[in-house]
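[1] Predicted model follows, preceded by the sequence.
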Amino acid sequence: MTNDTTPRPKKRRPLLTAALILAALPIGGVLIHTFAPPPLTLLMAREFIAGHGLDYRWRSLDQISPNLVASAIAAEDARFCSHGGFDMQAIEKALQNNERGRRVRGGSTISQQTAKNVFLWPGRDWIRKGFEAGYTLMIETVWSKRRIMEVYLNVAEMGPGIYGAEAAARHWFGKSAADLSPREAARIAAILPSPRRYDARSPGPYLRRRAARVQASARVVRNEGLADCVLGER
């Protein structure tokens, strides 16, 4: 009997299949949400389990006031229409301020916030940041700017257990998101950094000042065409 000692190739097919599936999942999620609204996000699920409630009402961008689009860009990402997902000027400024020990917000764009809110878990660890960068590149490649804004304005937390423009408009002002005035839209955008801390309906002095700045900046956004990648397609 011949003793065959020739090494046999290892079975790599299952590992390759698993790798392809893992690579396809993020791409599939991005493609699905090009058209389909996200059912829930991990943040929504976590906060609901924690007893903070859940009010989430999807609306198309045509059913959301342009005042809120302009206010969101003014408050969160003035170069939304011109960057490819990352605002390098804002990131550089944030790093410089952090080095000086100033307590400032990071340079996260609306695209990054959308990627984080829809696809990832809450947190600030570097692993999540890496995934966030990858998802940001994917949605900027596959989605239009209008779609990114539409998803952002529907999933962003805008109050305790309040997600998206429609739920926020109903909660804070008792009206539809389509009917938000410039002042009301500015107040909602003004609370975005800390939506569980501030009251858009009855703001204190700090929030009133911030909302006034947002409202003024939103006029500039509209007048200078800084929201045309979203509002120009209406």
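    Great, that's in hand. Residues are numbered from 1 along each chain as shown.
[2] CA atoms for contacts and neighbours, from now on please.
    Will do.
[3] Could you give the number of residues near Gly123?
    11 (other CA atoms under 10 Å).
[4] Same check on Val69?
    27.
[5] mind checking how far it is from Ala156?
    Going from Val69 to Ala156 by CA to CA, to the nearest Å gives 13 Å.
[6] is it fair to say Met158 lies in a strand?
    Yes - Met158 forms part of a strand when assessed by DSSP: H, G, I helix; E, B strand; the rest coil.
[7] excluding its backbone neighbours, what's nearest it?
    Nearest residue to Met158, sequence neighbours excluded (CA to CA, 6 or more residues apart in numbering): Pro195, at 5.1 Å.
[8] Now for the one you found: which residues touch it?
    Residues near Pro195 by CA atoms under 8 Å, 6 or more residues apart in numbering: 157-160.
[9] what does Arg13 give?
    No contacts exist for Arg13 under CA under 8 Å, 6+ apart.
[10] OK, contacts around Gly106?
    Neighbour list for Gly106: 90-91, 94-95 [criterion: CA under 8 Å, 6+ apart].
[11] Between the contacts of Pro195, identify the one with the most neighbours.
    Most surrounded of these: other CA under 10 Å gives Met158, at 30 neighbours.
[12] That residue against Ile191, yeah?
    Yes - because the distance of 7.0 Å satisfies CA atoms under 8 Å, Met158 is recorded as touching Ile191.
[13] ok, and what's touching whichever strand or helix holds Asn154?
    Remark: Asn154 resides in helix 145-155, with elements defined by DSSP states H and E. Contact with helix 145-155 is made by 34, 37, 41, 56-61, 69, 81, 110-111, 113-114, 117-118, 139-140, 163-166, 229-231, 233, as judged by CA under 8 Å, 6+ apart.
[14] what does stretch 172-186 give?
    For stretch 172-186, contacts defined as CA under 8 Å, 6+ apart pick out 62-65, 67-68, 71-72, 165-170, 200-201, 211-212, 214-215, 218.
[15] Filter those down to just the buried residues.
    Listed as buried from the contacts of stretch 172-186 are 64-65, 67-68, 71-72, 165-169, 200, 211-212, 214-215, 218; burial here means 16 or more other CA atoms under 10 Å.
[16] Use this one as the comparison:
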Amino acid sequence: MKKVFRFLFKLLFWFVFSSFLVVFIYKYIPVYITPLMIIRSFETSENAMPKSWKHHWVSIDQISNAMQKAVICSEDQNFLKHNGVDFKAVEKAFTANKSGKRIRGGSTISQQTAKNIFLWPERSWLRKGLETYFTFIIELCWDKERILEVYLNSIEMGKGIYGCEAAAEYWFKTSASKLTAYQAAAIASILPNPRVYRANPASSYIQKRKVWIVKQMALFGPLQFNNQ
């Protein structure tokens, strides 16, 4: 039994050490590829050959302020205030789901970043537990600006489209730095299901969401990180 416990302890130690090491490295270097990109490429593959994807990493100063605010207002309006988990949003989602109403989950931008960078997309208690674990680490090691930068460069924004630079080119033939408020809101509008919804041309549903997001952006005010 001592050997088993010693083995499990070593296993746990190296898992924690390696996860912290990877998160620390990603604090400084771009994330060019994620498990989600690989998994999606095989899901849509033909003849067992993975399909390519569009992804162009850009620094946050090359992403328009409108795009940054659009995803915060759409996905996680308490992003700058919470420590990775928005318990009020989780409670609201749980209550609504329990009553049978359709509502999005309570995942924050930090949680979505942890899932996209380190884990797989399918829902399970194991993945949710690991997601919470990695969320804790990135909130501990990265500042909010870095979390948002990685999120905006890794999130799925269309079928085979990852990150706002590739999305800006694909949907509006422009760059992430030049996205207007309505263009940014259109991209943010499709995030609930980016492989089904289209940012341009927008359906009536996406158009309504786009208008709502732009209004939220105006109410949100200036986007200021704690390190600024």
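    The structure has been received and is ready for your questions. The structure presented is a predicted model; accordingly, all values stated were derived computationally and were not measured.
[17] sorry, back to before: shared neighbours, Val69 and Ala156 of the first structure?
    If you check Val69 of the first structure and Ala156 against CA under 8 Å, 6+ apart, no residue is contacted by both.
[18] Leu40 of the first structure corresponds to which position in the second structure?
    Superposed on the second structure with TM-score structural alignment, Leu40 of the first structure falls opposite Ile33.
[19] Can you get me a residue count around its match?
    14.
[20] Next, it: secondary structure please.
    Going by three-state DSSP: Ile33 of the second structure is coil.
[21] so how far is Pro38 of the first structure from the spatially most central residue of the first structure?
    Geometric centre of the first structure, nearest residue: Thr114, 2.3 Å, by CA atoms, centre = their mean. Distance check for Thr114 of the first structure against Pro38 of the first structure: by CA to CA, it reads 11 Å.
[22] what do you get for Gly164 of the first structure?
    Counting by CA to CA - Gly164 of the first structure and Pro38 of the first structure are separated by 12 Å.
[23] okay, these two: which has more neighbours?
    A side-by-side neighbour count of Gly164 of the first structure and Pro38, using other CA under 10 Å, places Gly164 first with 23 against 16.
[24] nearest spatial neighbour of that one, skipping sequence neighbours?
    Leaving aside its sequence neighbours, Gly164 of the first structure sits nearest to Asn154 (CA to CA, 6+ apart; 3.7 Å).
[25] Tell me, how many residues neighbour that neighbour?
    So Asn154 of the first structure, with other CA under 10 Å, has 25 neighbours.
[26] Ok, Leu22 of the first structure next?
    Neighbour tally, Leu22 of the first structure, other CA under 10 Å: 11.
[27] Please say which position in the second structure it maps to.
    That one, Leu22 of the first structure, aligns with Phe15 by TM-score structural alignment.
[28] List the buried residues in the helix or strand that contains that match.
    Assigned by DSSP H and E, Phe15 of the second structure belongs to helix 2-26. Residues of helix 2-26 of the second structure classed as buried by neighbour count (16+ other CA under 10 Å): 19-20, 23-24, 26.
[29] so the strand or helix carrying Asn117 of the first structure versus helix 13-32, what angle?
    For Asn117 of the first structure, the enclosing helix or strand under DSSP H and E is helix 110-119. Angular relation of helix 110-119 of the first structure and helix 13-32 on a 0 to 180 degree scale: 120 degrees, by axes from the mean of the first three to the mean of the last three CA atoms, to 10 degrees.
[30] Helix 110-119 of the first structure vs the second structure, average distance?
    By mean CA distance after the TM-score superposition for the first structure, the fitted helix 110-119 of the first structure averages 0.4 Å away from its aligned residues in the second structure.
[31] tell me what that helix is packed against?
    Counting contacts by 3 or more CA pairs under 8 Å, 6 or more residues apart in numbering; DSSP states H and E, helix 110-119 of the first structure is packed against helix 42-49, helix 126-142, helix 145-155.
[32] so which of these comes closest to Leu15 of the first structure?
    helix 126-142 (21.5 Å; CA to CA).
[33] how much does the closest one deviate in direction from helix 145-155?
    Using the same axes, to 10 degrees: helix 126-142 of the first structure against helix 145-155 is 130 degrees.
[34] which other helices and strands contact helix 126-142 of the first structure?
    helix 13-32, helix 110-119.
[35] picking up where we left off before, the inter-axis angle of the helix holding Asn117 of the first structure versus helix 42-49?
    Using the same axes, to 10 degrees: helix 110-119 of the first structure against helix 42-49 is 50 degrees.
[36] Quick one: residues in contact with helix 110-119 of the first structure.
    Helix 110-119 of the first structure has contacts (CA under 8 Å, 6+ apart) with 38, 41-43, 73, 76-77, 80, 85-86, 122, 132-133, 135-136, 139-140, 148-149, 151-152, 155-156.
[37] try 6 Å this time
    Contact partners of helix 110-119 of the first structure, identified using CA atoms under 6 Å, 6 or more residues apart in numbering, comprise 41, 85, 132, 135-136, 152.
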